[in-house]
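Q: here are the coordinates; sequence isn't available:
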């Protein structure tokens, strides 16, 4: 049996990027028995994994003494509130008033279900967390907005466990709590979770077991005591930081590991450099092996005249601003170019947008906030849609006789080929990449998942970091602040032969990382051999 420890969290965690899910797919293809061991508190777990067929064991279900596997989330009508409560409905939930003062705030999650209820007196003093199987999962009590304790419940509403945070940190197994544990009072929740896990592993001790975990601080803190009895294989991901733990936790876990697997050769080199700096003799344990397979899913950008440049940027500096200015100037000069700029924040998007407006308006000597621009824009749009009205024609009649007209129309043409988006889901990115001619990554840190998507769609990419799948002027451009940016951009946009060669190289790489070949490599790992 293969036991996998994912680093899932209830909030702010995108399952699409998870390496464990991709490993499960590989093991299922290999006909290997695998089970997920979940160590995080995730009362809305089932909604998060509903699109995946995954056998799992939840440590929190065990210590909360929860036995049911399915259920239906609670609705507002299932809950009771004081009489004369006033309900104010908002886009994100329901605010409940008592005597015109805020009494509670019902928070709905991304699935449209009640996830939490915040209760207030003079300030926040209680939070209820609900399980997607239809019951109250825990209650958090606050003192002066500082978390004092968290009480856990099972599906019958029975109080099973209490976690105290101050004045003394401890965890107490309550009257209706789980039986058969070694103590009634523990120093931390991690200690309780570890005992639940040890009992779980002991039940199947006669079977051959292999433990594989993502190397993540929360999991290391729970599992570092387990490495005295069990050999664990740790997974290190591209761009992962492994510097955030105490040295003794790091060193003990790594030295006693069975293997340390990095998802790229570049990451293996980076990790070994860190290990050598810290005098860790673990080189023989460290290997590189993909945690994923790559599938060919070619786009259509080479069949259309429009050339879309997909730019990802999450911060600005002088160099990035200079690069964006260059792309905007190329957009102005070439009517077949389209520019899509994606960011993670509205604030950054608006900042880039204002700089672009200033550049474009200055170039054409127009004011895009003026009434002349707005009238011209309406004329152009309605004429294109064949919905032009006489009043729209009359509104621009005087403008069409002036030199300003051509400048306004030209500026509108540029603005129509410039788009801003905040894209978070891989399926959205994949669809956009299918129409993209060149992917440009402006940030210093590589977005590994997006690079893999660009590879699978077959498009070249510009990146500032070397990694296993991008080779300079074979299927992409490795650039820095000293290079000739315009020349590098033009390499794929103005030379179709280079673009076609990049496509061929991407297909060759995809063949090396198909499901069958990756499965063969993982079989070597499971057999205890070296790749």
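A: That came in fine, so what should we check first? This structure is a prediction, so every number in the text was calculated from the model and none was measured.
Q: drop to CA atoms for contacts and neighbour counts, all remaining ones
A: Noted.
Q: tell me where the stretch 201-350 of the chain has helices.
A: 217-223, 247-255, 265-277, 318-333, 346-364 (DSSP state H, counting those that start in this stretch).
Q: this is the other structure I want to compare:
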């Protein structure tokens, strides 16, 4: 059995899961664990998720990511006494016991309930309209927050004082019975006596309770032949090192999630039977620490060729993540000058980090448009990923109707299907960050799209399915012309991408990983 342990933490040094309220989501919806689980299940390997984080909307998240059928073993489900086979009950907030004079006010983000002309409650929803959180108010001050489990019950109750400081956080079972609570000083008090009888009454913090329960699970459930493939993350790595035997632990390094700067982090990588690196950058860091390393993409390729060669526009997609303000200025200036030479070139700026840089980019485009004094006028235009393809397809007609005005688009992507859709009509990908995004590279290979990089990568070969720049200032414009001036070079890249697809299918990736683990053990 393969147990996959994710790092789905919020990033605030708590055991809370990633933000599930749809308008606050700012992280990749996809990561190495999600895609490793997909690949192993597609290959018929027995797999399960081992989830140490508090994740009351885990089922919705698993469904969105296409891993709903994978068994889930959640530490908090056991601690809260929630049965594994509990049926799902759909909640409708209209059925709650609201005051008789309750008035609902709707906006794209929340539902606010007013009573006696004062704010009574505020409800926040998930991407599919499921209820995530309810905040309750007195005198327009929040005094209580309810977290809803997607199976249809209140899972956690948080109490706040007048200074909006958290003073008590109670975790409930599916019947509303309190099982344990975290006090203002961080201590955990056990209240439920049935399934928690073996636990001591008070713990110094939540980590101590979770570590104890995690240790119990590993000792009782994981067999000597089983493997735990864990997403490397400083937040839980110490616990993994204490509990999981070295010859059963595989560590997966994705992006910059684990820095390997602390001696304990490097020691854990050395002890693991194998480490998986998603990029050249992580592979070099792991090799320097003395770990056994296998570089594999965190997702597989599936032939889904784009249709950019059927489009009138020559669409460039530039990933802005990882580019400093000064670097982005240089790159945008070069691309805008190149666009000015050809009315068919269209530019979309892509980010996986929400709209954090939207205002910065809008101002930058306006500044460059004024300073460069180009023939065409360039404006900033944000589009949704889902609508990007349809909108961009009409740009040439719009440009001809309104001569000299051209949009530079901005698209935010948070899930793999959105990325696949966003690049479907793209002719050329550009990622000039020091550590290029692996998901974008694999998506480009699957769609047969060449990519321009300035850092070496296992997945993009210079002159074959992309170009590797030595100097952005002098080399970027020629590289763009290389792929947009006619189809010869683009078709060559398409052929090389198609050949690479066979190397990164689920079956081959899983076999390579299994062989490396066998050798390491």
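A: Great, that's in hand. Since the model is a prediction, treat every value here as computed from it, not as a measurement.
Q: please state their TM-score.
A: Once superposed, the chains reach a TM-score of 0.83 (TM-score structural alignment, normalised by the length of structure 2), with 480 aligned residues with a CA RMSD of 3.0 Å.
Q: quick revisit: closest one to residue 443 of structure 1 among the helices of the stretch 201-350 of structure 1?
A: Minimum separation from residue 443 of structure 1 across the helices of the stretch 201-350 of structure 1 (CA to CA) falls at helix 318-333, 8.2 Å.
Q: which positions within that closest one qualify as buried?
A: 321, 324, 325, 327, 328, 329, 330, 331, 332 (16 or more other CA atoms under 10 Å).
Q: would you format these as TSV with distance to residue 412 of structure 1 included?
A: Shown next, in TSV, are the buried residues of helix 318-333 of structure 1 (distance: CA to CA, whole Å):
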residue	distance to residue 412 of structure 1
321	22
324	19
325	18
327	17
328	14
329	14
330	15
331	12
332	10
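Q: pick out the most distant pair among the residues you listed.
A: Going by CA to CA, the pair spanning those furthest: 321 and 332, at 16.5 Å.
Q: what about residue 70 of structure 1, how many residues nearby?
A: By the measure other CA atoms under 10 Å, the count of residues near residue 70 of structure 1 is 10.
Q: report how far apart the opening and closing residues of stretch 101-114 of structure 2 are.
A: Terminal residues of stretch 101-114 of structure 2 lie 8 Å apart, using CA to CA, to the nearest Å.
Q: again but with stretch 119-132 of structure 1, I slipped
A: This stretch, stretch 119-132 of structure 1, spans 20 Å end to end (CA to CA).
Q: residues in contact with it?
A: 43-47, 71-74, 102-105, 114-118, 136-145 (CA atoms under 8 Å, 6 or more residues apart in numbering).
Q: over to stretch 395-403 of structure 2?
A: 312, 313, 344, 376, 405, 406.
Q: check contacts around the last one.
A: For residue 406 of structure 2, the set of contacting residues under the criterion of CA under 8 Å, 6+ apart consists of 376, 377, 378, 379, 399.
Q: out of these, who's the most crowded?
A: residue 378 (21 neighbours).
Q: which SSE is it in?
A: strand 377-382 (DSSP states H and E).
Q: what does that strand contact?
A: 361-362, 365-366, 369, 404-411.
Q: will you turn the residues you listed into TSV that also has distance to residue 300 of structure 2?
A: Shown next, in TSV, are those (distance: CA to CA, whole Å):
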residue	distance to residue 300 of structure 2
361	32
362	35
365	36
366	39
369	40
404	42
405	40
406	36
407	33
408	31
409	28
410	27
411	24
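Q: what does residue 189 of structure 2 align to in structure 1?
A: In structure 1, residue 189 of structure 2 lines up with residue 172, judged by TM-score structural alignment.
Q: what of residue 495 of structure 2?
A: In structure 1, residue 495 of structure 2 lands on residue 504 (TM-score structural alignment).
Q: how near is its match to residue 435 of structure 1?
A: Distance from residue 504 of structure 1 to residue 435 of structure 1, by CA to CA: 18 Å.
Q: just to revisit the earlier point, does the match of residue 495 of structure 2 count as helix, strand or coil?
A: Three-state assignment for residue 504 of structure 1 (DSSP: H, G, I helix; E, B strand; the rest coil): helix.
Q: next, count neighbours for it.
A: Neighbour tally, residue 504 of structure 1, other CA under 10 Å: 16.
Q: list the contacts for residue 419 of structure 1?
A: Counted by CA under 8 Å, 6+ apart, residue 419 of structure 1 has contacts 339, 340, 341.
Q: run the last query once more with 10 Å
A: Listed by CA atoms under 10 Å, 6 or more residues apart in numbering, the contact set of residue 419 of structure 1 reads 310, 338, 339, 340, 341, 342, 353.
Q: pull out the buried residues from stretch 167-175 of structure 2.
A: Here stretch 167-175 of structure 2 shows 168, 169, 170, 171, 172, 173, 174 as buried, counting by 16+ other CA under 10 Å.
Q: actually stretch 248-265 of structure 2, sorry about that
A: 248, 249, 250, 251, 252, 253, 254, 255, 258, 260, 265.
Q: then stretch 490-502 of structure 1?
A: 491, 492, 493, 498, 499, 500, 502.
Q: wasn't the first one part of a strand?
A: So that's residue 491 of structure 1. No - under three-state DSSP, residue 491 of structure 1 falls outside any strand and is assigned helix.
Q: from residue 95 of structure 1, how far off is it?
A: 56 Å.
Q: what's the answer for the fifth one, then?
A: Applying CA to CA, the value for residue 499 of structure 1 to residue 95 of structure 1 is 55 Å.
Q: going by secondary structure, the aligned residue in structure 2 for residue 35 of structure 1 is in what exactly?
A: Counting by TM-score structural alignment, residue 35 of structure 1 corresponds to residue 48 in structure 2. Using DSSP H and E, residue 48 of structure 2 sits in strand 47-51.
Q: check the mean deviation of that strand from structure 1.
A: Superposing on structure 1 and averaging over aligned pairs (mean CA distance after the TM-score superposition for structure 1), strand 47-51 of structure 2 comes out at 0.9 Å.
Q: counting contacts, what elements does that strand pack onto?
A: Of the remaining helices and strands, those touching strand 47-51 of structure 2 by 3 or more CA pairs under 10 Å, 6 or more residues apart in numbering; DSSP states H and E are strand 2-5, helix 32-42, strand 72-74, helix 75-80, helix 206-221, strand 227-231.
Q: I'm done for today, thanks for sticking with me.
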